[in-house]
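> how would this look folded up:
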Amino acid sequence: MTKFIFVTGGVVSSIGKGIVAASLGRLLKSRDYSVSILKLDPYINVDPGTMSPFQHGEVFVTEDGAETDLDLGHYERFTDTSMSRLNSVTTGSIYQAVINKERRGDYDGGTVQVIPHITNEIKERVQRVAQNTNPDVVITEIGGTVGDIESLPFIEAIRQFRKDVGRQDVLYMHVTLLPWIASAGEMKTKPTQHSVKELRSIGIQPDILVCRCDRPVPASIKEKISNFCDVPASCVVECQDASSIYEVPTILESEGLAHQVLQILGMDLRSPNLHQWEELVTRIHQPGTPVEIAIVGKYVQLGDAYLSVVESLNHAAFSEGGDLKIRWINSEELEPLTVEHHLHGVQGVIVPGGFGPRGIDGKIAAVNYAREHNIPFLGLCLGMQCSVIEWSRHVAGLQDGNSSEFDKETPNPVINLLPEQQDVVDLGGTMRLGLYPCRITPGSLADRLYGEEVVYERHRHRYEFNNAYRNLFLESGYSISGTSPDARLVEIIELPDHPFFIASQFHPEFQSRPNKPHPLFRGLMQAALTLVEKQQSPEMTPASTPLPERSLEHSGA
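Sure thing, here's the model as predicted:
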């Protein structure tokens, strides 16, 4: 029978519930328990697909095409388990489902209320994950902070859940803050006490407290929290700030979190196998070769807008021995006259995804600079489209080449709307979303990186390479190294005469893992490190020569 763990948070938002939930998932998987992690988000949007990255961060896309909260990316990266649309639930989707049922007459004319109809729908979504994937454990993170008005239906639902499935199968974990007050020279427990009091007033007594802190927690403090919050001292788990999120599983393991969870839920106390994860943490702390990669985007003021891109770069750096530094470049500040100032000295350039015309000229300028200066380049989704526009204007002779997304009247729409998108009106959930196959051209850079004939990657876009211009691009030296199996859609482009220049219509960042860096990011990191070597050794071969034959196989799972 599936066991259920509910993770709530108190005191402040952004306290790290998602990382704690993902880390616990990793610890349980290391004991050969199967895990699925669910996010209950209290906002009324149906999903984050139409939300501004400045407010919400990136939109993470699952294999089945759900646009979800970025925490699902953490879940996948930590547990190496693919999530689905079942793993992301919002207030908007709950109310939409309940209203649809009411309109169909499913409630037999009854008055529809928060309790029981909304709470029943929430509980059904949690059960649906257990029924469809049959994991040993379902971990459910409740977004927001205990006490928020919008979170109350979710808290009430999980309170009822223990009664519905049995006390022995449900565990409540509360993540809270232990601040250090410098002027007093003390660690204060009152925020934790008040947060637990708020949770208990709603009817939930936490079984385990995970206390965020910036220094070790004395045993006396744990005893104090235990007495005031009615939690055994052994279940007061400290979680110190770490230099890398990938240290958190080992920190929580040393605190005995998984042992306490298994004991409370009556599960076998299996020994963990964290050997590979511990090796990863060791690699993270080993000195590496400094390498600087520029991310040229329009949402750089909020790093979470490109979270999966950053983590994919980190994975590649861990694997290849790079000491990664990211240079954030606002594409709105870039133009041909300033691009040298902004990009000089970097060993790699990434132009990530996005929507709309703002900052596009800066992205195109960055592509042009990377191409002409032989700087390793990786384009992602919109980044590929910008590379197509850049080539059309500067090489293929189409000075007015553009995307119809940015200029509906452009005479040369080298990027155009997908045919199936022509009549779409609603924005949310209507793009080309989810996992699609891509056939790789033999002998290409993409072939060297992937080592497979067909790969499967996740998409999130409405526009594509316009096939009316395919021959022109091929004749001018462009290389199309990945297409849909029917060769209709262009998925990957590259420049054979460049040290490393490749761009994809899909989002490879969604499939990178800490111990299995994505091939495109790993290839970029290898090329960037090769450039570092060249810059440090002037007698080496020119940057335009092919990459050295580094191993391109994935590292262990």
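> From here on, just use CA atoms for contacts and neighbour counts.
OK.
> Check the gap between the residue located most distally from the centre of the chain and I118 for me.
Among the C-alpha atoms of the chain, the one most distant from their mean position (Cα atoms, centre = their mean) is that of G109, at 42.4 Å. Per Cα to Cα, to the nearest Å, G109 is found 16 Å from I118.
> Also this sequence, please, to line up against the first:
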Amino acid sequence: MAKHIFVTGGVVSSLGKGITAASLGQLLKARGYHVTMQKMDPYLNVDPGTMSPFQHGEVFVTEDGHEGDLDLGHYERFIDENLSRESNFTQGSIYQTLIARERRGDFLGGTVQVIPHVTEAIKERIRRAAEQSGADIVISEIGGTVGDIEGLPFIEAARQFKKEMGPGNVLFVHVTLVPYIAAAHEVKTKPTQHSVKELRSLGVQPDFIVCRSDHAIEDGVREKIALFCDVDADDVLACPDAPSIYEVPLSLYEQGFDISALAKMGLAPRKIKLAPWRAFLKAKDACAGELDIAVVGKYVSLPDAYLSVHEALEHAGIACGRKVNVHLVDGEELTDANAEGVLGAMDGILVPGGFGQRAFEGKIAAARYARERGVPFLGICLGLQAAVCEFARNVCGLTGATSAEFADSAPEGTPFVVDLMPEQEDVEDKGGTMRLGAYPCKVVSGTRAEAAYGEPIIYERHRHRYEVNNAYRDRLTEAGLVVSGLSPDDRLVEMVEAPDHPFYVASQAHPEFKSRPGKPHPLFKAFVEAANTHKEN
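Below is the predicted model of the structure:
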């Protein structure tokens, strides 16, 4: 029977519940336990797939095609496990399922209520995550903060779950803020006390309290929190701001977090294997020199919109012994005229995914600058489509070539070198209907892609509706565009490259989702290596 750990948060959001949960997961896996993780989001959207990145950050896609919370990316990167659609669910998805059942008559005329029906549905999803993964330990993060109205069913479901599972099978970790008040020259525990009081009023007593702060948490502060919150002082953990999120597991390890959690669950403290994690951090600290990479996008005011891209660049940079400085460039402001001034000092240019026409012309300008000036370029999803449109316009002579996604604003006769996938033509619902999840790709021999991957067949995760229009494929390739990746049936263009270029590769997939600390994604590693060569030359 799996053991369960619930992670809650208090006082304010964005405290780092996801990093805390992922760090504990990393430590428990390092001790030889099979760990899986889950995020429960209280909002009423069925999933974040239709939400703006300005609202929610990036949408993380799992191997089986679930559009999930960005914390799933942290989970995968820390515990080095592929998660699934069972690893993330929202209150909206719970209500959607219950209402569909009610309309079907499943409840035999009974009244459908938050308790027991919503809470039972939540508990069923928790059980399912354990059963389908076969994990020894399931770590479930409850989104939001304690006291939020929308989060109450999740707290209640977790409370019931602990009672049903019995002693020693369920733990609660509460992450809370211990702010530093400059005028008083001290950290204050009262917000934490009130947060725990609110949690206890809902019937949940935390087993551990993780104190987030930008200042050191002294023993006296921990003892005070322990006294007023009814936990042992050793179970009050300090988690001050760290230079890197990847240092958090070691900080918690040094305080015995994993050992104490295992003891409370009645599990043996197996020998821990932290050598790979320490080696990654050592390599990070040993980086000599820096690289400047421009990420030309649409959502640049919120870095979390490209979170996995940032992490994948960092992983690749560390593997190459270089610190990567990411420069977010607003595609709306970039043009052919100012590209030299904006991008001239960059060692590499990356155009990430996105939707909509806004900033698309700037992405095309970035692709053109990189292609014509010999600057290493990596295009992802919409970045591939921008690269194809740029090549069609400026090499093939297809004036105004663009994507059919923007057909409403395009003049009559516009060449749509990127078009809607045939299977998407009759799709009306926006949520969960794109080409999602891992798909195979044949890598063409003798290409940059083959040099990067070193394998003839690869699997990458997708999230898109539009593809390169096959009606223009021959014209593009005759003009020199290299198709370096194809679907197994040769129907879909998955990767392209520019000829006679140090590194100009674009993928219709999202390789950033599969990069891990110490295991950089091969395409990102090849891109960063090319950027480093460009800088040296």
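> So after superposing, what's the score?
Overlay of the two chains. TM-score (TM-score structural alignment, normalised by the length of the second structure): 0.98; 534 aligned residues with a Cα RMSD of 0.9 Å.
> that older thread, what about the closest residue to the residue farthest from the centre of the first structure other than its chain neighbours, how many residues nearby?
Once flanking residues are discounted, G109 of the first structure sits nearest to E102: 7.9 Å by Cα to Cα, 6 or more residues apart in numbering. By other Cα atoms under 10 Å, 17 other residues sit near E102 of the first structure.
> Per the alignment, name the residue of the second structure opposite E102 of the first structure.
Aligned counterpart of E102 of the first structure in the second structure: E102 (TM-score structural alignment).
> Mind telling me what element its match is part of?
helix 91-104 (DSSP states H and E).
> The following helix or strand past that helix to helix 91-104, inter-axis angle?
Sequence order places helix 119-133 as the next helix or strand after helix 91-104 of the second structure, per DSSP H and E. Inter-element angle recorded for helix 119-133 of the second structure and helix 91-104: 110 degrees (by axes from the mean of the first three to the mean of the last three Cα atoms, to 10 degrees).
> contacting residues around helix 119-133 of the second structure?
For helix 119-133 of the second structure, the surrounding residues in contact (Cα atoms under 8 Å, 6 or more residues apart in numbering) are 2, 36, 38, 86-87, 94, 136-138, 140, 153-154, 156-158, 161.
> buried ones in that helix?
119-123, 125-127, 129-130, 133 (16 or more other Cα atoms under 10 Å).
> Looks to me like S195 of the second structure is in a helix.
Yes. Assessed with DSSP: H, G, I helix; E, B strand; the rest coil, S195 of the second structure lies in a helix.
> I'd like the distance from the spatially closest residue to it that is not a sequence neighbour to Y43 of the second structure, if you could.
Using Cα to Cα, 6+ apart and skipping the chain neighbours, the partner closest in space to S195 of the second structure is G10 (5.3 Å). G10 of the second structure is 17 Å from Y43 of the second structure, where distance means Cα to Cα.
> For those two, work out which one has more neighbours and name it.
With neighbours defined as other Cα under 10 Å, G10 of the second structure and Y43 compare such that G10 has more, 25 against 17.
> give the contact list for that one.
With Cα under 8 Å, 6+ apart, G10 of the second structure has these contacts: 145-146, 174-177, 192, 195-196.
> how big's the offset between the helix holding E102 of the second structure and the first structure?
Compared with the first structure after the fit, helix 91-104 of the second structure shows a mean deviation of 0.8 Å (mean Cα distance after the TM-score superposition for the first structure).
> Give me the residues contacting that helix.
40-47, 107, 112, 117-118, 121-122.
> do the same with stretch 339-358 of the first structure
Contacts for stretch 339-358 of the first structure (Cα under 8 Å, 6+ apart): 291-298, 306, 309, 327, 329, 332, 334, 363, 365-367, 369-370, 375-384, 405-406, 524-525, 527-529, 531-532.
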